[in-house]
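Participant: Structural data only, the sequence is not supplied:
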């Protein structure tokens, strides 16, 4: 596996150190006590949705599979652990041969989820499963938060395309993951070339205000851009006077000008004025793209405006106020002993303050009404009711350490569109609310 596929710097040999130290110290103690080989089941879930959100979006599954495949303790990593005295010699020997050999089931990427949904289930020995906690949560919490924000923005856009352009507002590697998650959530393209290169997401981009300011006049800047990129390009028209810029843009590019971009001011008012001016100049097919600190609420407020596309940056890559999904990775069952066929025993955290969990290896299904609209997320540990057997949500992702469910990113994007369409209409409301369907335990 090429580390570039993971969005990692080329000099990072593996994902093994994308972990918290206590996972290694737990492993060390478990090896010493003889419990590291006990068959265990861990599950990823969230106890609640981010405040005010009505559904969540599963994103990052493909990146999780890549990370698990690349979770290796090579010589440099082992030497670091030895020098820092993080683990002892027997643990180092165990880590040197680490390869995850268990099974992973989960919600497929793009699916929606709710409180208590077993989004990912990791099964294997305690030792091999516990090490994956941090890297799995790091990916799922980040990517699912971005995808959820993207989904809300996509719903608010009402079919108008959205451009992800937040690379300069977050960490350079997080930007690549954010572009991927945004694409799953409904965005059409990205400005980030690394995301285009690694994941095949369509990329777009023309010019910024600096290009206009570089030239002696705005006319010179537009002339240079059209000469280079053609009349189908997008010209940025709010560096100086918008009305004058639109007039100049059409004079230079002709009525076949591809688009104009507005990046400041009262976007609703300016968009109407620009549309009227373009039409009067005969550029009826020229599109209007708006940017400038948009979020789902700003996009919704422009629903009646003659806007053809939106560019979104900061609010998207920060989850529009919710940069994490608060997912957790909890042990829910473990074998009575290290014997391969020892029965599983449900276990669960019972601490105060609402940080409890439900023990047992779980299945999940979505019950629908007569019209096929979701009405409940059903989670259980016993037999699956016959009426829900065909509606189970978890799919096998990795079996015996081998990935069995790798898929194109387009599949996740299409799945999310279908999953969102199957929710009650109130799921699309931007007002604060509870989960749009309840979670029931069977």
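Facilitator: Looks like it arrived, so ask away. In this text the structure is predicted, and so the values were computed from the model without any measurement.

Participant: C-alpha from now on. contacts and neighbour counts both.
Facilitator: OK.

Participant: From one end of stretch 201-217 to the other, what's the distance?
Facilitator: Counting by CA to CA, to the nearest Å, you get 35 Å between the two ends of stretch 201-217.

Participant: can you list the residues that contact that stretch?
Facilitator: 163, 180, 183, 188-193, 195-196, 218, 221-222, 233-236, 239 (CA atoms under 8 Å, 6 or more residues apart in numbering).

Participant: Can you point out the buried residues in that stretch?
Facilitator: 201, 202, 203, 212 (16 or more other CA atoms under 10 Å).

Participant: could I get those residues as TSV with distance to residue 264 and secondary structure?
Facilitator: Putting the buried residues of stretch 201-217 into TSV (distance: CA to CA, whole Å; DSSP: H, G, I helix; E, B strand; the rest coil) gives the following:
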residue	distance to residue 264	secondary structure
201	27	coil
202	25	coil
203	23	strand
212	15	helix
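
Participant: Second structure for comparison follows:
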């Protein structure tokens, strides 16, 4: 155990972070001389959103690099659905067992965040969404959370520990405003002294009515006003935002945007996207429910086998020419023109592909767009 309640990476890499029953079972297997060659399949039985975005593959590849296994997976950023295998590991069971806990943890957590981000970004319908969940997450995993949110499509993140290349976003806390004698003096100092490339977005709900502070900030000069009104004080938040928008427009500040934050949920984004220009979303992304993946043996010593409730045998997921998908046994010939979605990423312990954060983000955006298109086609009766 290192400082701040986090583990040393080498402990995870060596299988020291695992469920105890794997170690106890492995000890018995060793004494019994049992070590079958297996294929483990990772999939999920239920998805509340109806879809998932795969993330965390970068960590999985690091975990299994140098170990005597072969791994196939959907490319990171891919959309997946219930019952579809997203990853398969082939090797001797005792070389895999103790790593199942970390494997699932990487995929479950990161995919849950990426999926929530993609869902909320989709609901925002073009309005930028920013990941503001730093204070809702353990600091040790901030890079993973911000990376997953970025793959899911957010326009920027707030945590300074985010991986390189991800744009940082943030305005000011209420404590900053309260450090000055008046909100006006806080905004004036920010306008004068903040780095030139920092947007002049002023927090406008600290001491008085949102409308009053928004107009005062606009007079000083700002690109946007941020409303972070606590949920306990909001009342009808839509009415508040409409009033702020009305007063800004009436007084000639039509170009001043409204940025909304403070406990924003997916429901809020869907309900307010017509009157809000951008959103800062915290816990709804950073604390998103995990994707409940499981890892199950589907082949032992080249023979199909699986526990109850699982379909035996290794499989492939095929994308058909019309955009739909089909799961087939690995040995079955695919439909004409179909493309395989599970690809080999590690061969006998050696990575054979590189996982790129930007490529994963691009893929997620493209597949979300395609999923929306397919949904529209079904509604129109074209499929």
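Facilitator: Thanks, I have the structure now. Predicted model, so just to flag it, every value in this text is computed and none were measured.

Participant: Farthest-apart pair in the buried residues of stretch 201-217 of the first structure, please.
Facilitator: 201 and 212 (28.0 Å; CA to CA).

Participant: Show the contacting residues for the residue lying closest to residue 301 of the second structure once chain neighbours are set aside.
Facilitator: Nearest in space to residue 301 of the second structure, with sequence neighbours left out and distances taken as CA to CA, 6 or more residues apart in numbering, is residue 37 at 5.0 Å. Taking CA under 8 Å, 6+ apart, we find residue 37 of the second structure in contact with 90, 91, 92, 93, 300, 301, 302.

Participant: Could you rerun that using 6 Å?
Facilitator: Contact partners of residue 37 of the second structure, counting by CA atoms under 6 Å, 6 or more residues apart in numbering, are 91, 92, 300, 301.

Participant: Buried subset of the residues you listed as a ChimeraX selection?
Facilitator: In ChimeraX syntax, the buried subset of the contacts of residue 37 of the second structure is picked out as below (16+ other CA under 10 Å):
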select :91,92,300
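
Participant: which one of the contacts of residue 37 of the second structure sits closest to residue 313 of the second structure?
Facilitator: Among those, residue 300 lies closest to residue 313 of the second structure (CA to CA), at 8.9 Å.

Participant: how about the corresponding residue of the first structure for that closest one, what does it touch?
Facilitator: Using TM-score structural alignment, the equivalent of residue 300 of the second structure in the first structure is residue 334. For residue 334 of the first structure, the contact set (CA under 6 Å, 6+ apart) comprises 39, 40, 344, 345.

Participant: The second one - that's part of a helix, no?
Facilitator: No. With DSSP: H, G, I helix; E, B strand; the rest coil as the criterion, residue 40 of the first structure is located in strand rather than a helix.

Participant: And the residue nearest the centre of the first structure?
Facilitator: With the centre of the first structure defined as its mean C-alpha position, the nearest residue by CA atoms, centre = their mean is residue 143, 2.6 Å away.

Participant: counterpart of it in the second structure?
Facilitator: Match for residue 143 of the first structure (TM-score structural alignment): residue 110.

Participant: same deal with residue 43 of the first structure?
Facilitator: Match for residue 43 of the first structure (TM-score structural alignment): residue 41.

Participant: Ok, residue 291 of the first structure next?
Facilitator: Match for residue 291 of the first structure (TM-score structural alignment): residue 261.

Participant: Does that match touch residue 280 like I think?
Facilitator: Yes. Residue 261 of the second structure is in contact with residue 280 according to CA atoms under 6 Å; the separation is 4.6 Å.

Participant: neighbour-wise, which of these two wins?
Facilitator: Neighbour count, other CA atoms under 10 Å: between residue 261 of the second structure and residue 280, residue 280 has more, with 28 against 19.

Participant: Check which helix or strand residue 159 of the second structure maps to.
Facilitator: Counting by DSSP states H and E, there is no helix or strand that carries residue 159 of the second structure.

Participant: on that earlier part again, tell me which of the contacts of residue 334 of the first structure is nearest to residue 227 of the first structure?
Facilitator: Distances from residue 227 of the first structure to the contacts of residue 334 of the first structure, taken by CA to CA, are shortest for residue 40, at 63.3 Å.

Participant: count of neighbours near that closest one?
Facilitator: Neighbour count of residue 40 of the first structure, defined by other CA under 10 Å: 27.

Participant: and residue 286 of the first structure, what is it in contact with?
Facilitator: Taking CA under 6 Å, 6+ apart, one finds 257, 258, 259 in contact with residue 286 of the first structure.

Participant: do you know how far residue 172 of the first structure is from residue 9 of the first structure?
Facilitator: Using CA to CA, residue 172 of the first structure is found at 10 Å from residue 9 of the first structure.

Participant: between those two, which one's more packed in?
Facilitator: When neighbours are counted by other CA under 10 Å, residue 172 of the first structure and residue 9 differ, and residue 172 comes out ahead with 15 against 11.

Participant: Aligned against the second structure, show me the partner of that one.
Facilitator: Using TM-score structural alignment, residue 172 of the first structure pairs with residue 139 in the second structure.

Participant: Distance of its match relative to residue 42 of the second structure?
Facilitator: Remark: distance between residue 139 of the second structure and residue 42 of the second structure (CA to CA) = 28 Å.

Participant: Next, count neighbours for the aligned partner of residue 165 of the second structure in the first structure.
Facilitator: Taking TM-score structural alignment, the alignment pairs residue 165 of the second structure with residue 200 from the first structure. By other CA under 10 Å, 15 other residues sit near residue 200 of the first structure.

Participant: how far away is residue 200 of the first structure from residue 180 of the first structure?
Facilitator: 9 Å.

Participant: where do the contact lists of these two overlap?
Facilitator: By CA under 6 Å, 6+ apart, no residue touches both residue 200 of the first structure and residue 180.
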